[in-house]
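Peer 1: Everything below, folded, please.
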Amino acid sequence: MAANEQHYVMERGQVDRPTKVLIVVAPYYRDIADDMIAGAKAEIEAWGATHDLIEVPGALEVPTAIAMAGRMSNYDAFVALGCVIRGETTHYDTVCNDSSRGITLLGLQGLCIGNGILTVENRPQAEARANPKDQNKGGGAAAAALHLVALSRKWGASKGNVGFKPVAEEYKLAGDPDTPTA
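Peer 2: Presented below is the predicted three-dimensional model:
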């Protein structure tokens, strides 16, 4: 079982300026979701960032909500939380694959997302992974999102005079009635 293995965990960072994180949770299993939310909130606060929380009906809606927030809000990072426990049908595979694929595609578009949607075989596995005092996957997803914010700020810093520059007044086209001529 994974709990018996040693895992490398990156050193906790800190944010260099105000950072807002949106936690998007599918609380189908309320107790599991609550543990993951607690872990995510604690990690975000330890980094010095702030957070908001929204709930969606299920894991398939998590990527859609993140995409909407990415377009319509000013969050710096997103934490996707939920739990899918294998059942008797192939619905498990669809939910696991499609929610993960949606989150990955959003990340490839530049959103800083930590994926904390658990995909497990049974409830004891979910409980161990969600528990902030055990595997703390909610906290791990929050840390992943914030590490990506740090990378985006490092690489997205201004590079100086790059790109198009405004045309100086004396070089504007003659004949434009709105353009003063030299």
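Peer 1: switch to C-alpha atoms for all contacts and neighbour counts from now on
Peer 2: OK.
Peer 1: and residue 83, how many neighbours?
Peer 2: By the measure other CA atoms under 10 Å, the count of residues near residue 83 is 27.
Peer 1: Check the one 4 residues further on too.
Peer 2: When counting by other CA under 10 Å, one arrives at 12 neighbours for residue 87.
Peer 1: ok, now residue 78?
Peer 2: Neighbours around residue 78, by other CA under 10 Å: 32.
Peer 1: Now do it against residue 101, distance only.
Peer 2: Going from residue 78 to residue 101 by CA to CA, to the nearest Å gives 15 Å.
Peer 1: please give me the structure for this one as well, since I'd like to look at both together:
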Amino acid sequence: MAAAEQHYILPRPTFDKPVKILIVVSPYYKDIADNMIAGAKAEIDACGATYDIVEVPGALEIPTAIGIAERMSNFDGYVALGCVIRGETTHYETVCNDSSRALQLLGLQGLCIGNGILTVETRKQAEVRADPADQNKGGGAAAAALHLVALTRKWGASRKGVGFVPAQDEYQIAGTSKGTPTA
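Peer 2: Down below sits the predicted model:
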């Protein structure tokens, strides 16, 4: 296997107020999940943030758990960790595509999510990517979530609730101010 290409890594963000992250993990491949959790925890600790961890059965449940947590708790960001290894059926494509799409939709609604769901061909690929001393994809997912939290704090206050906000509640519409009834 060729060595991984070197790439630029952003400096760690700094925070003036506490940051609380939820790590949502599917431990389907427990050893791989444990390595990813170790990488994520180390990155979160290095930024001075705190975290909770919740386990779900599989990668498809990760976005749902994040959506529930966003509606019912007070986390600043989320780290999605899991592993999908290609098998003999099309289930691989369904799990990969749907979990990724759901996380992306949550992110587009304003949630700060680092996607660390590995989608690989072989167990060996997963082991290399999960290893905190090698590719450390768990740490990378945590870093992504922390950078998004920093960006959110830079640009404004967080808003609660998952789902699209009706336009009249979010934007000025043809001469009316935000919050003004449109008849």
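Peer 1: Show me what counts as buried in stretch 115-127 of structure 2.
Peer 2: Residues of stretch 115-127 of structure 2 classed as buried: 115, 116, 117, 118, 119, 120, 126, 127 (neighbour count, 16 or more other CA atoms under 10 Å).
Peer 1: Between all of those, which two are separated the most?
Peer 2: 115 and 127 (17.0 Å; CA to CA).
Peer 1: Next up, the contacts around residue 148 of structure 2.
Peer 2: 77, 112, 113 (CA atoms under 8 Å, 6 or more residues apart in numbering).
Peer 1: my read: residue 81 of structure 1 touches residue 138, true?
Peer 2: Yes - applying CA atoms under 8 Å, one finds residue 81 of structure 1 in contact with residue 138, separated by 6.9 Å.
Peer 1: Tell me the residues that contact both of those two, please.
Peer 2: Shared contacts of residue 81 of structure 1 and residue 138 (CA under 8 Å, 6+ apart): 36, 37, 116.
Peer 1: Quick check: of those residues, which lies closest to residue 62 of structure 1?
Peer 2: residue 116 (10.7 Å).
Peer 1: Narrow the contacts of residue 148 of structure 2 to those in helices?
Peer 2: Among the contacts of residue 148 of structure 2, none falls in helices (DSSP state H).
Peer 1: Show me where structure 2 has its helices.
Peer 2: Going by DSSP H, structure 2 shows helices at 30-46, 61-72, 91-108, 123-130, 137-155, 167-170.
Peer 1: The second one against structure 1, how far on average?
Peer 2: So that's helix 61-72 of structure 2. Compared with structure 1 after fitting, helix 61-72 of structure 2 deviates on average by 0.2 Å (mean CA distance after the TM-score superposition for structure 1).
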